[in-house]
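S.K.: next come a sequence and a model predicted from it.
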Amino acid sequence: MDSELIPPLDGVRVLDFSRYVSGPYAGMLLADAGAEVIKVEPEGGEVSRSLPPIMQDGAGNDHSTYFLRLNRGKKSVVLDPRSAEHRPALERLIASADVVLENFRPGAFEAWGLGWEELQRINPRLTYATITGFGHSPSRSRDWPAFNLVAEAMAGVVGRFPEGDQPAKAAGLPFGDSMASLHAVNGIVMSLLRRATTGRGSRVDIAMYDSMLSANEWSIACQSGAGIEVELGATVHPWFAPYGFFEARDGWLCICVATDGAWKQFCAVAGLDQLWSDMRLRTGTGRAEHFHEVIASPMSAWLAATPARTAATLLADAGVPAAPLQRPPDLVDDEQGRTREMLTDHPVGDGGSITLAGNPVRIEPRLAPHAQGFSTPGQHTDEILGELFPEHAISLPSH
């Protein structure tokens, strides 16, 4: 194969013990980059294989879209870390791996006799990556259970309604999970790069809370440096305007006027020359201060007569950051997503198909940018353990 077309993580073996979102998403990104990702699952498969919503393939077989969206391109073996019968096979599998990825609560792997020290004994070159709510180092919250909303709440990224301190509704997207996944992938790649120099593996300790706190750096800097509490979800940005979501004739769009030059272009596109002539509005802070009394009414009148996509296109073409607010039905066939190969179709079961979000990391030239295929529980057990035990000295575990 042409060396330029070798996937970035070709030859890297990842054992993915994780479930739900944060670990599986990280494992899928590694599979997209060419790693051999092997899901190590209990009998019957990890828990998310049965979670709703459920889709049916052409033969009427049920498949969990919760599982499909995060597990493309992975192999599957059934091995129980708690089983003495499975232990020899598990140790040899770990010895063959480059990465172990898991997102159990702290202490789980130690309880199974697979803590960091034991993993190092089995394979000194191994990268051991964990994703938990609050990390493995000692802390008050270390042992708390956590899902994405817990991390988001603790890290202060849940907005408040402008009229009071009531928390805004959650976005519904698992940012607490996905941000931790991205940091886990970064940590794993960093560890593999360091191993190339030192010859030894590393422990990568990712906390969902840490990841969300890092994402909320703006609020922390404003509070500690200027004593300003950023109001997440505010209808008017404290320093820029118009900046946010606005209703047009047939829907909503976002408009981000963050510079004085963009303000000039906005006024020209919207035909609001009187606003550009108003000297009070020549700065971002001035526009924010006078938005409701001066800008809102003529701006709303223009938008009420203009379709959202038209307004967004006119503004964007003029250099003003803007875009229509799209809903899930709009996204599945979004031209931009298809053009960038960020919407990809994958076969499911017997004649089924699902459209999934692709991998946003583009490394050119690239070969097969998105991993394909979905494994059934234990589908590759015989294949992989047969490679590890060619002498057949140890019988393969039942599955």
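M.R.: Thanks, I have it.
S.K.: from here on, just use CA atoms for contacts and neighbour counts.
M.R.: OK.
S.K.: other SSEs contacting the helix with the most length in the chain?
M.R.: Longest helix in the chain, counting residues (DSSP state H): helix 175-198. Contact partners of helix 175-198 among helices and strands, from 3 or more CA pairs under 8 Å, 6 or more residues apart in numbering; DSSP states H and E: helix 22-32, strand 127-132, helix 148-154, strand 203-207, helix 208-215.
S.K.: so can I have CSV of these showing distance to residue 42?
M.R.: Below are the helices and strands packed on helix 175-198 laid out as CSV (distance: least, CA to CA, whole Å):
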stretch, distance to residue 42
helix 22-32, 15
strand 127-132, 19
helix 148-154, 24
strand 203-207, 24
helix 208-215, 25
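S.K.: which of the ones you listed is buried the deepest?
M.R.: Each of the helices and strands packed on helix 175-198 was scored by mean neighbour count; the highest is helix 22-32, a mean of 27, by mean count of other CA atoms under 10 Å.
S.K.: for residue 366, which of the helices and strands packed on helix 175-198 is the nearest?
M.R.: helix 22-32 (10.8 Å; CA to CA).
S.K.: report all helices and strands that that closest one contacts.
M.R.: strand 13-16, strand 36-41, strand 99-102, helix 175-198.
S.K.: still on that earlier bit, so for residue 70, which of the helices and strands packed on helix 175-198 sits nearest?
M.R.: Nearest of these to residue 70, taken as CA to CA: helix 22-32 at 5.1 Å.
S.K.: quick one, that closest one and helix 208-215 angle?
M.R.: 70 degrees (axes from the mean of the first three to the mean of the last three CA atoms, to 10 degrees).
S.K.: take a look at this one as well, against the first:
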Amino acid sequence: MADVMPLDDVTVIDLTQGEAGPFATRLLGDYGANVIKIEPPEGDTARTQPPFLEDTPGPDRSAVFLFLNTNKRGVVLDLERAEDRERLLSLVATADAVVESFPPGTMERLGLGYEALRAVNPRIVLTSMTNFGQDGPYRDYELTDLTLYALGGPMIASGDIDHEPLKNAGHMTLFHGGIVGALATSLSLRAAEATGEGQHIDLSLMETATHSIDLRLARLMMYEYTGFYGTRPPLASAVASGTFPCGDGFFMLSGGPVRLEAVIRMIGQPELLEQPEWATVESRAQPERIDQFNQYLIPWMVSHTKAEITEACIEAGVLGGPINTVADMLSDQNFRHRGFFQEIDHPETGPLHYPGYSATLYRPDEPMPPRRRAPLLGEHTAEVLAALDPAPSAAPTVPPAGATARRPL
């Protein structure tokens, strides 16, 4: 059937907050899982995280929360209350996986550790996503994406050589941890199906950052074999290579001594190839050629737009690409052709454009299903708890808007 998704028969209890864990469960929800997001009465901390629509804070106006929690139903439970812990165990009894991001030991303190979950459901998969793992000397340390990028990511090689190391924009390492969390949960679900036994996944965000296949893994291997750990490159690491201003923004080129001839012809300076300093690869590789060639390159770049330079690169066979803004991506012809961005309506924000699926499944009879919007705080509590047997007592109340949320986990 065309409307069947790979995880249609999977129920996931989402106890995560912030970014890494919710991204993992959102990915599972994207491919069909029935994700039940459990929030404390004051809500996920991501509800307080900017940016907010029109810079007006509100529990249902955070772009971070709205993006990370599509395709989920929202339930409020106060796990400090015994009756709500019983409700959670009742949900676990019929679920396939639980994903949590509490500090190590919290689940055990609440009587909700892996053994307690196994007692009600031997096939349950528990994915624990924590900063440094369930044990070790760093176990109880807190973490931000900045410190994670520094400790486990490639920050030592990020930034300009003449300045201090910098992290990349956004929260790349947290989102990478979310991808690993979704993958590990999916693989363990397959094992549980085959063996009838669940799994407890101990996922350390520090370790997911360290073994990522960006610069970090290459640097680790280089250090192991040579003792050299690399450094930060200059903005132009070779002739005609780096980030350059252009008529409407910035453009990245990858020229270098070997490919410089194509760049020279692209900018309309073929006569340079007759001069000794530009005629051979060896002469082009001299360090002083970087600044010398910029005298020809930059005036040409700033007199052309990103679109014009892109077309010129394609015609000349030059490696390069525009540095896009968000507005550029929303209007990109390839994204528009493939229908990547989805419009999702929400009672608080109205319709907004969201990034689409990370991977599109082949579905010959119909497109990928539209995403459901993120839930309002406690929106599905009554619906989900009504299915429990025996019927639960009154559900916890949702605090008024403006209540203070807990600290990120």
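M.R.: Received it, and whenever you're ready, just let me know what you need. From a predicted model like this one, the values you see are computed outputs, not experimental measurements.
S.K.: what's the angle from the longest helix of the first structure to helix 22-32?
M.R.: 50 degrees.
S.K.: and the angle for helix 175-198 of the first structure with strand 127-132?
M.R.: If you take the same axes, to 10 degrees, helix 175-198 of the first structure sits at 160 degrees to strand 127-132.
S.K.: so where in the second structure does helix 175-198 of the first structure end up aligned?
M.R.: Per the alignment by TM-score structural alignment, helix 175-198 of the first structure matches residues 172-195 in the second structure.
S.K.: with the first structure overlaid, how far apart is the matching stretch on average?
M.R.: In the superposition with the first structure, the average deviation recorded for stretch 172-195 of the second structure is 1.1 Å (mean CA distance after the TM-score superposition for the first structure).
S.K.: mind listing what the aligned residue in the first structure for residue 33 of the second structure touches?
M.R.: Here residue 33 of the second structure is matched to residue 35 in the first structure, going by TM-score structural alignment. Shown in contact with residue 35 of the first structure (CA atoms under 8 Å, 6 or more residues apart in numbering): 9, 10, 11, 12, 13, 14.
S.K.: ok, of those residues, which one's closest to residue 338 of the first structure?
M.R.: Taking the contacts of residue 35 of the first structure together and measuring to residue 338 of the first structure by CA to CA, the closest member is residue 9, at 24.8 Å.
S.K.: quick check: the closest residue to residue 289 of the second structure other than its chain neighbours vs residue 288 of the second structure, distance?
M.R.: In space, and not counting its chain neighbours, residue 289 of the second structure is closest to residue 239: 6.2 Å by CA to CA, 6 or more residues apart in numbering. Distance, residue 239 of the second structure to residue 288 of the second structure, using CA to CA, to the nearest Å: 9 Å.
S.K.: go on, residue 245 of the second structure?
M.R.: Using CA to CA, residue 245 of the second structure is found at 20 Å from residue 288 of the second structure.
S.K.: same thing with residue 336 of the second structure?
M.R.: Residue 336 of the second structure is 43 Å from residue 288 of the second structure, by CA to CA.
S.K.: and the equivalent of residue 46 of the second structure over in the first structure, what does it touch?
M.R.: In the first structure, residue 46 of the second structure lines up with residue 48, judged by TM-score structural alignment. Neighbouring residues of residue 48 of the first structure by CA under 8 Å, 6+ apart: 19, 20, 64, 66, 67.
S.K.: what about those residues, which are in helices?
M.R.: Judged by DSSP H, the subset of the contacts of residue 48 of the first structure located in helices is 66, 67.
S.K.: hmm, back to that, ok, the residue nearest to residue 289 of the second structure - contacts?
M.R.: 255, 256, 257, 260, 284, 285, 287, 289, 290, 291, 293 are the contacts of residue 239 of the second structure under CA under 8 Å, 6+ apart.
S.K.: redo those as JSON lines? Include secondary structure and neighbour count.
M.R.: Converted to JSON lines, the contacts of residue 239 of the second structure look like this (DSSP: H, G, I helix; E, B strand; the rest coil; neighbours: other CA atoms under 10 Å):
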{"residue": "255", "secondary structure": "coil", "neighbour count": "21"}
{"residue": "256", "secondary structure": "helix", "neighbour count": "20"}
{"residue": "257", "secondary structure": "helix", "neighbour count": "20"}
{"residue": "260", "secondary structure": "helix", "neighbour count": "25"}
{"residue": "284", "secondary structure": "helix", "neighbour count": "22"}
{"residue": "285", "secondary structure": "coil", "neighbour count": "18"}
{"residue": "287", "secondary structure": "coil", "neighbour count": "12"}
{"residue": "289", "secondary structure": "helix", "neighbour count": "17"}
{"residue": "290", "secondary structure": "helix", "neighbour count": "19"}
{"residue": "291", "secondary structure": "helix", "neighbour count": "14"}
{"residue": "293", "secondary structure": "helix", "neighbour count": "17"}
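S.K.: which of those lies closest to residue 321 of the second structure?
M.R.: For the contacts of residue 239 of the second structure, the nearest to residue 321 of the second structure is residue 255 (11.8 Å; CA to CA).
S.K.: distance of residue 295 of the second structure relative to residue 216 of the second structure?
M.R.: Residue 295 of the second structure sits 34 Å away from residue 216 of the second structure, going by CA to CA.
S.K.: more neighbours: the two, which one.
M.R.: Neighbours per residue, other CA atoms under 10 Å: of residue 295 of the second structure and residue 216, the larger number sits with residue 216, 21 against 10.
S.K.: any idea how far residue 153 of the second structure is from the more buried one?
M.R.: Residue 216 of the second structure is 6 Å from residue 153 of the second structure, by CA to CA.
S.K.: same thing with residue 176 of the second structure?
M.R.: The spacing between residue 176 of the second structure and residue 153 of the second structure, counted by CA to CA, is 11 Å.
S.K.: now do the shared contacts for these two.
M.R.: Each of 209, 212 lies in contact with both residue 176 of the second structure and residue 153 under the rule CA under 8 Å, 6+ apart.
S.K.: ok, the two, which is more surrounded?
M.R.: residue 153 (27 against 17).
S.K.: so the more buried one makes contact with residue 208?
M.R.: No. Using CA atoms under 8 Å, residue 153 of the second structure makes no contact with residue 208, being 9.1 Å away.
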